[in-house]
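J.: Just a sequence and a predicted model for now, questions to come.
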Amino acid sequence: AGGVGLISIFFIHDPNLLLLSMVGVGIAWASILAMPYAILAGAIPIHKMGIYMGVFNFFITLPQIVNGVIGGPIVKYVYGSQAIYSLVMAGVFLLIAAFCVRFVEDKDDTAIA
């Protein structure tokens, strides 16, 4: 829903219809915030959970910092100052990520089934 929502922003010209795009992005955002921790928590030893979660948080925040530094120049020089293209690319990458995560096996879910 999120990838399609981001890509659809490029094609929607009525500001009221953008609400539909944002619903898709919101659904994805809720999952983006919760699911990585749920997947990780089932795959690490309980007595080292704090260490692993801390390291995992580095891998969440470092790309955000890097994007904050180089995202502007990328939009300016690669996309010709048209930020909409970065949203379309984000949607494409979100769809690729959604496809890839289908191959992740959650040990807790496997044990229940």
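T.: Structure's in. What do you need?
J.: use CA for all of it now, contacts and neighbours both
T.: Noted.
J.: burial measure for residue 62, as a count.
T.: Neighbour count for residue 62, taken as other C-alpha atoms under 10 Å: 11.
J.: Repeat that for residue 25.
T.: Counted with other C-alpha under 10 Å, the neighbours of residue 25 add up to 19.
J.: Was I right to think it contacts residue 2?
T.: Yes - counting by C-alpha atoms under 8 Å, residue 25 touches residue 2, with 4.1 Å between them.
J.: got the buried residues for the helix or strand that residue 26 is a member of?
T.: In the assignment (DSSP states H and E), residue 26 maps to helix 18-41. Within helix 18-41, the residues that qualify as buried are 18, 21-22, 24-25, 28, 39, 41, counting by 16 or more other C-alpha atoms under 10 Å.
J.: for comparison:
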Amino acid sequence: MAKKNYKNLSKISDIPESYQRYLDEIHNISRKKKGGWVTNKEIAESLSVEPASVSGMLEKLKNKGLIRWEPRKSIRLTEEGKRIARQLDEIHSLLHQFFSKVLKIDD
């Protein structure tokens, strides 16, 4: 099976949901920190998963060009990773507005 190249994706739906979850979380954590660097431990705690699980996903994200990372070092989104994370933020915001304003469902 050929590897998908995630660079310059036009559709967020082309990215597996598990990748989206991690990209979104890395983006959320990095926005709170000066410099934008995130640790494996921060991601694991935020997602309530084991650090080894995070490392496995980070390797996949790195191989797709979505993060910069070396084992036992901090993580940062690449420009493509940031672009996708911003799209995810926009989608989440639109969904939140839809649920709260149209369907009248609160948090």
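T.: All right, it came through fine. This is a predicted model, so every value here is computed, not measured.
J.: Can you pull the TM-score for these?
T.: The TM-score (TM-score structural alignment, normalised by the length of structure 2) is 0.30; 52 aligned residues with a C-alpha RMSD of 4.1 Å.
J.: hang on, the earlier thing: out of the buried residues of helix 18-41 of structure 1, flag the one nearest to residue 95 of structure 1.
T.: When the buried residues of helix 18-41 of structure 1 are compared for distance to residue 95 of structure 1 (C-alpha to C-alpha), residue 28 wins out at 10.6 Å.
J.: what's residue 9 of structure 1 in contact with, if anything?
T.: When the contact criterion is C-alpha atoms under 8 Å, 6 or more residues apart in numbering, the partners of residue 9 of structure 1 are 18, 21, 84, 87-88.
J.: quick one: the helix ranked longest in structure 1 to chain centroid distance?
T.: If you go by DSSP state H, structure 1 has its longest helix at helix 49-77. Here helix 49-77 of structure 1 shows a centroid-to-chain-centroid distance of 12 Å under the convention C-alpha atoms, centre = their mean, to the nearest Å.
J.: List the buried residues for that helix?
T.: Applying 16+ other C-alpha under 10 Å to helix 49-77 of structure 1 flags 52, 75 as buried.
J.: Which strands or helices does the helix or strand following that helix pack on?
T.: Scanning forward in sequence from helix 49-77 of structure 1 by DSSP H and E, the next helix or strand is helix 84-101. Counting contacts by 3 or more C-alpha pairs under 8 Å, 6 or more residues apart in numbering; DSSP states H and E, helix 84-101 of structure 1 packs against helix 2-11.
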